[in-house]
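Colleague: Here's a sequence, model it:
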Amino acid sequence: MPAPMLAKAVDAVPDPGKVEGGLSYEPKWDGFRGIVSFDGDTVEIGSRGAKPLTRYFPELTEALARLLPRRCVLDGEVVVPRGEPGAQRLDWEALSQRIHPAESRIRKLAEETPALFVAFDLLSLDGEDLLDWPFERRRDALEEFAGPLASPLHVTRTTRDVELARTWLERFEGAGLDGVVAKPLAAPYAPGKRTLFKIKHHRSADVVVLGYRVHKSGAGVGSLLVGLYGENGELYGVGGISAFSDVKRLELVDELAPLVERDESGEAVRGEGERNRFSSAKDVSFVKLRPERVVEVRYDQMEGHRFRHTVQFARWRPDRDPASCTYEQLELPHSYDLGAVLD
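Modeller: Purely as a prediction, here's the structure:
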């Protein structure tokens, strides 16, 4: 399987006139990138990092093996929808739970939260390598080959209308999508190269620092844990800030020392962080801080009551009262039906 072609982040949906040959725009699906390979008998799914995903999605591999009429290699995204028709959205948490070591658990989740495969490129057909074809030609071939096929295989919608793409950036977030991707129409498929453009949402929020985890090296702050106040006045953890330099990690220990909660013996009080299947063997404890310091962060979107991804440090906000850091400040997308995006 070829390595997936990648995208570089840009601040806004690019104008098609700035790229030779123009651009095609499509929704950015928030799932697992997957390369589907069908040899005429069985289906294999490879991840962005070349790790096999096949065993985790038996409902997909079995359905695609029945649906696909010819040998092919498809590039796309594995996603899981939730909600009733007319009010569906992508469910990242349900998708991430599918990566599980137990076969019985995988089969159970395959029935309870079945996945879809959204195809957006055709890399090979009947053994013919299409990587050197321009995207415009590959897209036409994809529509002809996979367009008539049924769910759980879907072909992502596209447009060459930049204004419509900008509308999608705002509208489709309500269905759980991640942004918009712009693809040069004249470009061949470039495995592992960032020749596409991705546009995601960029927002900021003021949050309260709850504590910090020690860096894995044992020296300095590895990540700051942050929270927001709910309507009941309780402070909820919403995510973390990481990616500090070696120097900054050490500086933060001294900077935050006056806020460290201590027990009667003077020892720092430690809290226990949330665990999931990725952190079950890790130390998720953290040093508790008095919730007196506010930091402004940059984030892209929410997943439930937490930030979907690790947030970025913007600046300290000594002018902000921690009690004012509530969920009300967050910009929440209007609900939008996933089915309307898939159709």
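Colleague: For the rest of this, base every contact and every neighbour count on C-alpha atoms.
Modeller: Noted.
Colleague: In the stretch 101-250 of the chain, what residue spans correspond to strands?
Modeller: With DSSP state E, counting those that start in this stretch as the criterion, the stretch 101-250 of the chain has strands at 116-125, 128-129, 153-155, 179-184, 194-199, 203-214, 221-229, 235-241.
Colleague: possible to save those strands as TSV with distance to C325 and mean neighbour count?
Modeller: Output for the strands of the stretch 101-250 of the chain, formatted as TSV (distance: least, C-alpha to C-alpha, whole Å; neighbours: other C-alpha atoms under 10 Å):
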stretch	distance to C325	mean neighbour count
strand 116-125	37	22
strand 128-129	54	12
strand 153-155	41	22
strand 179-184	26	24
strand 194-199	27	20
strand 203-214	6	23
strand 221-229	6	24
strand 235-241	9	20
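Colleague: Now tabulate the ones you listed in CSV and tack on distance to L289.
Modeller: Listed next are the strands of the stretch 101-250 of the chain as CSV, based on distance: least, C-alpha to C-alpha, whole Å:
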stretch, distance to L289
strand 116-125, 43
strand 128-129, 57
strand 153-155, 48
strand 179-184, 35
strand 194-199, 35
strand 203-214, 5
strand 221-229, 10
strand 235-241, 13
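Colleague: and of the ones you listed, who's closest to V78?
Modeller: V78 lies closest to strand 116-125 among those, at 4.7 Å (C-alpha to C-alpha).
Colleague: Please name every helix or strand in contact with that closest one.
Modeller: strand 72-79, helix 135-146, strand 153-155 (3 or more C-alpha pairs under 8 Å, 6 or more residues apart in numbering; DSSP states H and E).
Colleague: most tightly surrounded among the ones you listed?
Modeller: With neighbours taken as mean count of other C-alpha atoms under 10 Å, the helices and strands packed on strand 116-125 reach their highest mean count in strand 72-79, at a mean of 24.
Colleague: Could you also give me the structure for this next sequence, so I can compare it with the first?
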Amino acid sequence: MRLPVMPPVAPMLSKSVPEIPPGASYEPKWDGFRTICFRDGDEVEFGSRKERPMTRYFPELVAAALAELPSRCVVDGEIVIATDDGLDFEALQLRLHPAASRVRMLAEQTPAAFIAFDLLALGDDDYMPRPFAQRRAALVDALTHCGPSIHVTPATTDPALAQRWFSEFEGAGLDGIIAKPLDGPYLPDKRVMFKIKHARTADCVVAGYRLHKSSDEAIGSLLLGLYDDVGALASVGVIGAFPMATRRQLFAELQPLVTTFDTHPWNWGVPAGGSRWNAGKDLSFVPLRPERVVEVRYDHMEGARFRHTAQFNRWRPDRDPRSCTYAQLDQPVTFRLRDIVPGLG
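Modeller: This next block holds a predicted model:
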């Protein structure tokens, strides 16, 4: 492979801001695997955010790159799996499997798509020093005839339209807006873009804890629950960003609530095989009587769970644990992916 921009390349990053800034280019924030695609003739490589090859996990996208991309190019984008119900990040995670036979099977059953949003090189030209406005125009022109597996993300310079996208597109599984300075070059591993994500709170039951890796008398994370429509306590996620002093204090405070799995709604204390994503990870936890309530911050849900790790907000001693139900959560308006990118989903 001989390209003006060679792998590995650390992708340009974003930093969180509370509001959509003026004077930028705005795009939907796709919820998938950030990837830079390198194509040089018959050679194709997909590199991850951590600069590790992703190529073997997505053979259908290698074929798509050969069929749909210019013969020599470097394109920044996101690998996603689109369904009729929106983006499916869980199905995407299942693709990172060591067995080639399973990778091939999943590539047929749940084919991925590549959403392109920046151009780093085309032919013999390095586009990274050029302003984003030029890179975007060249990307749209170079990928005019791409599809059905490779798509160019929509973009606008209208803040009002970006705000509407922010409100509507969440219903298709997207998790916010990315704002890019129009005159900025491509800066690998630098947080020069801006991301605006949904911010919400929920009151959750603390139903257990895991110990901190460095101490048997400090909390590593708290397991959160919400009651569903039939009154069962469902596991929805964890919080774990505490100072060490707070971790030790919480350990002492929670000891009177420690119970057994015989009387706990969750009996998966030591699941067979450990984590689906990390076979060596211990998922066992200490069960607690579901009596303590915490308010947490979260961005959005994936199915019945928080998509990302929630953040501690405050304790709610005034709340009845039984009042911590799914009914309190915002329900995004349903939105179809094909209305965002024609041919997707």
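Colleague: Which among the helices and strands packed on strand 116-125 of the first structure is found nearest to A175 of the first structure?
Modeller: strand 72-79 (12.1 Å).
Colleague: before we move on, back to that, of all the helices and strands packed on strand 116-125 of the first structure, which one comes closest to R293 of the first structure?
Modeller: strand 72-79 (37.8 Å).
Colleague: Which stretch of the second structure lines up against the closest one?
Modeller: Alignment of strand 72-79 of the first structure against the second structure: residues 73-80, by TM-score structural alignment.
Colleague: Work out the gap between the matching stretch and the centre of the chain.
Modeller: Relative to its parent chain, stretch 73-80 of the second structure has a centroid offset of 16 Å by C-alpha atoms, centre = their mean, to the nearest Å.
Colleague: who touches that stretch?
Modeller: 3, 5, 11, 30-40, 87-89, 92, 112-123 (C-alpha atoms under 8 Å, 6 or more residues apart in numbering).
Colleague: How about E26 of the first structure: what's its closest non-neighbour residue?
Modeller: T158 (4.5 Å; C-alpha to C-alpha, 6 or more residues apart in numbering).
Colleague: In the second structure, point me to whatever sits opposite that neighbour in the alignment.
Modeller: T158 of the first structure maps onto A155 in the second structure, by TM-score structural alignment.
Colleague: Distance of its match relative to V140 of the second structure?
Modeller: 10 Å (C-alpha to C-alpha, to the nearest Å).
Colleague: If we go by neighbour counts, what in stretch 45-62 of the second structure is buried?
Modeller: Neighbour counts over stretch 45-62 of the second structure (16 or more other C-alpha atoms under 10 Å) mark 45-49, 53-62 as buried.
Colleague: Straight-line length of it, end to end?
Modeller: Stretch 45-62 of the second structure: ends 8 Å apart by C-alpha to C-alpha.
Colleague: what distance separates that stretch from the centre of its chain?
Modeller: That offset, for stretch 45-62 of the second structure, works out to 17 Å (C-alpha atoms, centre = their mean).
Colleague: who's in contact with the nearest residue to P291 of the first structure once chain neighbours are set aside?
Modeller: Of all residues not flanking P291 of the first structure in the chain, L210 sits nearest, at 5.6 Å (C-alpha to C-alpha, 6+ apart). The contact partners of L210 of the first structure, by C-alpha under 8 Å, 6+ apart, come to L224, L225, V226, G227, G237, K288, L289, R290, P291.
Colleague: which of those residues also appear as contacts in the second structure?
Modeller: By both residues aligned by TM-score structural alignment, their matches' C-alpha atoms under 8 Å, the contacts of L210 of the first structure still in contact after alignment to the second structure are L224, L225, V226, G227, K288, L289, R290, P291.
Colleague: does the last one sit in a helix, a strand or a coil?
Modeller: What it means is P291 of the first structure. coil (DSSP: H, G, I helix; E, B strand; the rest coil).
Colleague: how many neighbours does it have?
Modeller: 19 (other C-alpha atoms under 10 Å).
Colleague: Could you do V341 of the second structure as well?
Modeller: 14.
Colleague: Name all residues that make contact with the match of T158 of the first structure.
Modeller: Contacts of A155 of the second structure by C-alpha under 8 Å, 6+ apart are S25, Y26, E27, P28.
Colleague: quick one: stretch 148-158 of the first structure to chain centroid distance?
Modeller: That offset, for stretch 148-158 of the first structure, works out to 21 Å (C-alpha atoms, centre = their mean).
Colleague: Let me have the contacts of L210 of the first structure in TSV, adding distance to L109 of the first structure as columns.
Modeller: Shown next, in TSV, are those (distance: C-alpha to C-alpha, whole Å):
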residue	distance to L109 of the first structure
L224	33
L225	31
V226	31
G227	31
G237	28
K288	36
L289	38
R290	40
P291	39
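Colleague: Out of these, the closest to V297 of the first structure would be?
Modeller: V226 (9.7 Å).
Colleague: my guess is that closest one meets D206, correct?
Modeller: No - V226 of the first structure is beyond contact range of D206, at 9.6 Å (criterion: C-alpha atoms under 8 Å).
Colleague: re the thing from before, average gap between the match of strand 72-79 of the first structure and the first structure?
Modeller: On superposition with the first structure, the mean distance recorded for stretch 73-80 of the second structure (mean C-alpha distance after the TM-score superposition for the first structure) is 0.2 Å.
Colleague: just to revisit the earlier point, and the match of T158 of the first structure, how close does it get to P28 of the second structure?
Modeller: The value you get for A155 of the second structure to P28 of the second structure, if C-alpha to C-alpha is used, is 8 Å.
Colleague: next one: E45 of the second structure
Modeller: Distance from E45 of the second structure to P28 of the second structure, by C-alpha to C-alpha: 25 Å.
Colleague: Contact partners for H154 of the first structure?
Modeller: L116, F117, V118, A119, A146, G147, L342.
Colleague: Can I get the residues you listed in JSON lines including distance to R107 of the first structure?
Modeller: Listed next are those as JSON lines, based on distance: C-alpha to C-alpha, whole Å:
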{"residue": "L116", "distance to R107 of the first structure": "15"}
{"residue": "F117", "distance to R107 of the first structure": "17"}
{"residue": "V118", "distance to R107 of the first structure": "21"}
{"residue": "A119", "distance to R107 of the first structure": "23"}
{"residue": "A146", "distance to R107 of the first structure": "26"}
{"residue": "G147", "distance to R107 of the first structure": "28"}
{"residue": "L342", "distance to R107 of the first structure": "25"}
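Colleague: Out of those, which comes closest to R105 of the first structure?
Modeller: L116 (18.4 Å).
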